Structures are given as C-alpha cells and as structure tokens.
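A.B. asks: structure for the following, please:
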Amino acid sequence: MTRRRSLLRAAAALPALPLLAPSRTRAQGGSSRSAEWKPDRSITLVVPFAGGSGTDAVARILADLLGSRLGVPVVVDNRAGANGTIAAAHVARAAPDGTTLFVTTNTTHSANPSLMKHIDYDPVADFTPVARVGNLPFMLVVGEAVKARSVRDVLEMARQAPGQVSYASGNSTGIVAGATMARMGGVQMLHVPYRSTPPAMTDVIAGRVTCMFVDIAAGLANTQAGKLRVLAMSTKERSALMPEAPSMAEAGLAGFDINSWNGVFGPAKLPPEVVATLNTAIREAIGRPEVRQRFAAIGFEAFSGPPAELDAFVRAELVKWRDLIEAAGIEKE
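C.D. replies: Presented below is the predicted three-dimensional model:
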C-alpha cells in the first residue's frame, strides 16, 4: 500500500499530456488503405476550356465516375479564356477542402509559364497534385476545301505562299505544335489563336484557316463526319486510338514529338485524407477495362498513378515545354 501511494504521488507530479486523437492512416501513394474522406456537399471540377473541348469531355466522364463513388453531385464548371489562366487562378484561390478541383492539362501546368509574361498562379506551389488521368493525343487536320493530303503538302503550300498558310490553336499544344511544324519545315506560317478549340475547328472546317493541331477527343466527331481530314499525329509514334494516321516522323519531320496530358489537382494544402480518397477513386475507376474503353471511345488514353508521380511529372514537364517553346522561337506574350 505504501508503494502504491508513492507511485500515485509521482504520477500526480508529472506534467499533464494532451489527449491524443485517434490516429489516421496517411496516403502512401494514394493507397486505398488510407483514411476515407467523406464529402458533405457537391464537388466542382473546374475546366480551363470551353464545352466541346477534349478536356471538357474527359471531365464530364470523370464527374460521373466520382459522383458514383463519393455519393455527392459532381459538376463541371467551364472557365475558358486567357489560355487557361482564369480557371487556374480561380482554383488556386479556392478553399482546400476537396470541393473545388482542377481538371487541366499541360497548357496551365507546363506551357503557360514559358508562353506568358505574367500568370496569377504557380503551377507547383499553388496546387496539390491528386492524380494523372491520361493523355490527349493530338492530330494535324485540314478542312475539306484544302487540297493537302500530307504534312509535306502543307509545308509545300507554305513555301509557295510564305505567311499565307495558317494554323489555328485553341490551347498551348496547338500553339507549340504549329510553331514547331513551321520551324522544322523551314517555312513561314500564320498563327491564328482562338479562345478555345471548338471555334478554331469551326474556322478550319469552313476553310478560313488552313490547318490546326487538335486533340482526338475534340476532333473525332468531325473527322468521322468527313469535315476534317487527318494528316498526321503529333507524336513520334502512331496512336493506338487512330492507327491509320502516320506519326509526324513518318510524315517527314523526324524528332517531332508533342503530346498533351491531363491531370487532376486541388488547391495547395489539400488535406492528405482528401487527396488519398480522390486518388483512390480515380485510380480504381480507370483501372476498370470498361472505363478505359469509355475514355478511348472519345479519343482519350486513360491511365493513372499516385500523387507523388504527378508532382514529379509536372516539374519535369515544365522544363520540357520550356525547351519546346524556346526551340520553336515563340516569344512570351
């Protein structure tokens, strides 16, 4: 009894320790074993391009998949303009609670820092990587009225009429791919920029602009309808989504390799449990063959990975796109 009283007095003399909250397993590369986050209201997927763009089509499928998994409405908010900077700045300023997410591409997170003199966000510091979603392969297309049947034909037209053959763009991939084609082909071409892809396609179809690089997801319906003719893919190898189209290397421009990627981000300081839940939902959905086929049907190569992989990828892509833009001779605007 004397020993017990001594122990109690010693315990009473110790400083009080805070009560520990129950531990929560943190995400290990987006593992499904991490603590589950339960959203209590709707989630908004912000898209930096207009409806009808490839990224918009991807976001709408993603909204359906996430809504089913998380049990809350998931809506798409198109905030087009200023090469995606309007949407990017909006998400960067949003509360980091998981209800505002960014479905975006290399335009905002790889190319803009090297294309624009001023942007109101930092693609690394102002965002939390959630998950890669896949790639948006691009193709060089012309309208029915254009006689060109190959990349060589377009370049020859430009040689015959310097500065009169034009290319449209609705995003950074279109800008950089068009300028790279002109540089590698040794010709002068007129760049005609648009706010987004759909109006750019409209003018190419109408013959007001000679050609453009457009992602399969946005241009597929018009190519199937015969309104646009595919001359080549923008990558060094053929795409499994359009195997009949030659690569730019096959078409005569060896070393041409430009591709567009797609990913999901949240604002900076997004809680780990939110990132883990979203990453798991995306990866498990894309892991299903029927979901990948659903994306493939719109011209999108779907795949995913852990948040850390997307973070490293973005940092590397910023360097890659800087080099592409400098090589193409594009000056910041």
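A.B. asks: rest of the way, CA atoms for contacts and neighbours
C.D. replies: Noted.
A.B. asks: helix or strand right after the host helix or strand of Arg159?
C.D. replies: In the assignment (DSSP states H and E), Arg159 maps to helix 151-160. Proceeding N to C from helix 151-160, the next assigned helix or strand is strand 166-169, under DSSP H and E.
A.B. asks: how far away from the center of its chain is that next one?
C.D. replies: 21 Å (C-alpha atoms, centre = their mean, to the nearest Å).
A.B. asks: now swap in stretch 295-304 and tell me
C.D. replies: Worked out by C-alpha atoms, centre = their mean, stretch 295-304 lies 12 Å from the chain centre.
A.B. asks: got the contact list for it?
C.D. replies: Outside of stretch 295-304, the residues within contact range by C-alpha atoms under 8 Å, 6 or more residues apart in numbering are 57-58, 61, 131-137, 215-217, 220, 241, 282-283, 286-287, 292.
A.B. asks: buried stuff in stretch 250-260?
C.D. replies: Glu250, Ala251, Leu253, Phe256, Asp257, Ile258, Asn259, Ser260 (16 or more other C-alpha atoms under 10 Å).
A.B. asks: return the member of these nearest to Gln188.
C.D. replies: Proximity of those to Gln188 was ranked by C-alpha to C-alpha; the top entry is Leu253 with 15.6 Å.
A.B. asks: this one as well, want them side by side:
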Amino acid sequence: MPALAQSFPQRPLTLVLPYAPGGSADVLGRVLAAEMQRELGQTVVVEYKPGAGGNIGAEWVARQGPSDGHTVLFAASSLATSVSLSKLNFDPRRDLQPVAGLAAIPSLMLVSSDSPFTSVGDVLKAARARPKELTFGSSGLATGSHLAGELFAMQANVELTHVPYRGSGAVYPDLIGQRIQLLFDVMGSSAGHVKGGRVRALATTSARRASDFPEVPTLAESGLPGYEFETWFGLFVPAAVPSPTVTRLEQAALVALRSAPFKERLSQAAATPIPDSASAFGRYFTSDVERWAKLVREGKLAPVQS
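C.D. replies: Now for the predicted structure:
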C-alpha cells in the first residue's frame, strides 16, 4: 500500500451531514461514523451543515473544506438532482469524487391519522377536484421528499402546492395538525411516526411492499403504474483528495457498511443495496444525474425556484 495511504488518517476526521438532525441521514451517518472510526483508528466527528436541500454542506466540502481526505461528505440523492433542478455555485461531478455508495431507502406517502384520506385514490380525487389546494411538505427544495411529491403530481397529472421546511422533522407537527395534507418521507425516519399512530401511511414509493408495512400498498399498485422513488446515500470527498487516501476511505466505508450495527440500521429503514465501491458508485451517481436532467429536458420537471 502506498506510504500516503499508510499514514492516513493523521488526525480526527469530520463527516459533514448537509441535512438537519433527526432524519435518516443523521441516524445512518452517526452509526457509519462510529464504525468507520473503529476501522480508521481515529475519531470521526459528525458536523451538521444543513440548508438549501443539502447544497450548503456539499458546496462547503467541495469548495472550502480541506482536500486531504479528513473531511467527508455524507450526501443523498439531492446531490444528483440539484445539478439540473437547482442553481449551484459548484459542480458535484467536477468538484467532488465518490468514495462509496451506502444504500437507497424508499419513502412512505403520509397523512395525519385524523385526515379524511384513507387511500391514494382519496388524495387523487380531492386533488383533481381542487387543483393546487392540497399541500405537501418537504425537507427542502430539491430534496427527496420534494421530488417524490413532484413525481407523484406529474405522474398523476394533478397540481399540488409544495411547502418546504428545514428538515423533515419540522414537517410533522403541521402534518399531524392537518395544516398541510401530505408528506413523502424516507422510511427510516417516517416508520416511527406511523407506528406511533399519529400519521397514516397510504403507500410506499418502492417497487415492492416493505416487510415492516406489508399492509401498505405501493404507489404503483395504487393507480400510478411504474412509480418508483428511493433516496440514496453515499460518501464523497473533494476532487483534489489523492487516490490512495480515497481508497483508504473506501475500504473503511465498506467495512462499516458490512458491520452489524450499520446493517441493523439499514434493515430498520427498509434500505436496498446500491453499488458500493467508489468506481461503481460513481457510475451510479452519474446515471442518476442524467435521469433527472432528462426529465428537465423533456419538460416533465421544472427547475425549482429558490
């Protein structure tokens, strides 16, 4: 192994989470940090830099963070969608490089347990009768919770009103109180709210029903054939980080990914595997960027207005 890789890391690492505490990224990120810490022999500190759907923290890592591998970005799908849907001051494809893919997590379509809507059909009927009156919350512009709702509206040919919040945790009080009608939230953070009885799951965004919620149909089963949406998570570092250092981080991430505590968290979140090596995850990321760019080019999705 090259000497550079052998001497890395030389001090504690920082894992930047560009999202608010309390969501799936937070839960997975903290477990991942603890497991990578074991493998690397250095403390891995989680640092939150939320805002702009993850773009504030991602830009900080890409443009201002150290380029020696001691600062790692815990990114989600919004890093790919923002290339086409947001106005960025950096290019994730040029300014960052992939380290490892972690997993993809489906979302649940949620309403208050007091809501009159008991099925996706009820929502569609109301949305068609009252265009733009139904609202859906999200954890921010161009985040997974936002895009899952936009894809739902696009495929169902209905008009909903989007209400962005600072993190999905901030949406729940308004959803429960019926000040907004809908939320699409990743299963890792939504499952507890459903099991707590204050919100109701109408559907899952995955291709198959979740084992934890076998009674909840997929959106594809509920009148939207072909609908599928999952939020992926992965690690990136600045583009200037040397290859041996990236390889060392990749090895540590893959060990953490296969650890019992992290696998347990993934299972609880109904996560599905994605390509995990740096090279394969890089191709996966590029493909996802193009997927969303194509929807914008075809006029099926419009760039978000900040």
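A.B. asks: redo the buried residues of stretch 250-260 of structure 1 as JSON lines? Include secondary structure and distance to Thr104 of structure 1.
C.D. replies: Converted to JSON lines, the buried residues of stretch 250-260 of structure 1 look like this (DSSP: H, G, I helix; E, B strand; the rest coil; distance: C-alpha to C-alpha, whole Å):
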{"residue": "Glu250", "secondary structure": "coil", "distance to Thr104 of structure 1": "30"}
{"residue": "Ala251", "secondary structure": "coil", "distance to Thr104 of structure 1": "30"}
{"residue": "Leu253", "secondary structure": "coil", "distance to Thr104 of structure 1": "28"}
{"residue": "Phe256", "secondary structure": "coil", "distance to Thr104 of structure 1": "23"}
{"residue": "Asp257", "secondary structure": "coil", "distance to Thr104 of structure 1": "20"}
{"residue": "Ile258", "secondary structure": "coil", "distance to Thr104 of structure 1": "17"}
{"residue": "Asn259", "secondary structure": "coil", "distance to Thr104 of structure 1": "14"}
{"residue": "Ser260", "secondary structure": "strand", "distance to Thr104 of structure 1": "10"}
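A.B. asks: columns distance to Asp97 of structure 1 on top of the residues you listed, output as JSON lines?
C.D. replies: JSON lines is the format used below for these (distance: C-alpha to C-alpha, whole Å):
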{"residue": "Glu250", "distance to Asp97 of structure 1": "47"}
{"residue": "Ala251", "distance to Asp97 of structure 1": "48"}
{"residue": "Leu253", "distance to Asp97 of structure 1": "46"}
{"residue": "Phe256", "distance to Asp97 of structure 1": "41"}
{"residue": "Asp257", "distance to Asp97 of structure 1": "38"}
{"residue": "Ile258", "distance to Asp97 of structure 1": "34"}
{"residue": "Asn259", "distance to Asp97 of structure 1": "32"}
{"residue": "Ser260", "distance to Asp97 of structure 1": "28"}
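A.B. asks: pick the one among these closest to Phe102 of structure 1.
C.D. replies: Nearest member of these to Phe102 of structure 1, counting by C-alpha to C-alpha, is Ser260, at 15.9 Å.
A.B. asks: what's the counterpart of the closest one in structure 2?
C.D. replies: Under the alignment (TM-score structural alignment), Ser260 of structure 1 pairs with Thr231 in structure 2.
A.B. asks: ditto for Lys236 of structure 1
C.D. replies: Applying TM-score structural alignment, one finds that Lys236 of structure 1 aligns to Ala207 in structure 2.
A.B. asks: not counting sequence-adjacent ones, nearest residue to its match?
C.D. replies: Taking C-alpha to C-alpha, 6 or more residues apart in numbering, and ignoring the residues beside it in sequence, Ala207 of structure 2 has Glu228 as its nearest neighbour in space, at 5.7 Å.
A.B. asks: now Ala148 of structure 1
C.D. replies: Counting by C-alpha to C-alpha, 6+ apart, the residue nearest Ala148 of structure 1 is Val154, at 5.8 Å.
A.B. asks: for burial, what's the neighbour tally of the equivalent of the one you found over in structure 2?
C.D. replies: Under the alignment (TM-score structural alignment), Val154 of structure 1 pairs with Val123 in structure 2. Neighbouring residues of Val123 of structure 2 were enumerated by other C-alpha atoms under 10 Å; the total is 18.
A.B. asks: correct me if wrong: Val123 of structure 2 contacts Ser115.
C.D. replies: No: judged on C-alpha atoms under 8 Å, Val123 of structure 2 makes no contact with Ser115 at a distance of 10.3 Å.
A.B. asks: how close does Leu28 of structure 2 sit to Ala240 of structure 2?
C.D. replies: As judged by C-alpha to C-alpha, to the nearest Å, Leu28 of structure 2 and Ala240 of structure 2 stand 26 Å apart.
A.B. asks: of the two, which one has the most company?
C.D. replies: Shown here are Leu28 of structure 2 and Ala240; by other C-alpha under 10 Å, Leu28 has more neighbours (21 against 14).
A.B. asks: so how much does the strand ranked longest in structure 1 differ from structure 2 once superposed?
C.D. replies: Determined from DSSP state E, the single longest strand within structure 1 is strand 127-136. On superposition with structure 2, the mean distance recorded for strand 127-136 of structure 1 (mean C-alpha distance after the TM-score superposition for structure 1) is 0.8 Å.
A.B. asks: who touches that strand?
C.D. replies: The contact list for strand 127-136 of structure 1 (C-alpha under 8 Å, 6+ apart) reads 54, 92, 215-217, 259-270, 275-276, 278-279, 282-283, 286, 299-308, 310-311.
A.B. asks: repeat that for 7 Å
C.D. replies: 92, 215-216, 260-270, 275, 278-279, 300-307, 310-311 (C-alpha atoms under 7 Å, 6 or more residues apart in numbering).
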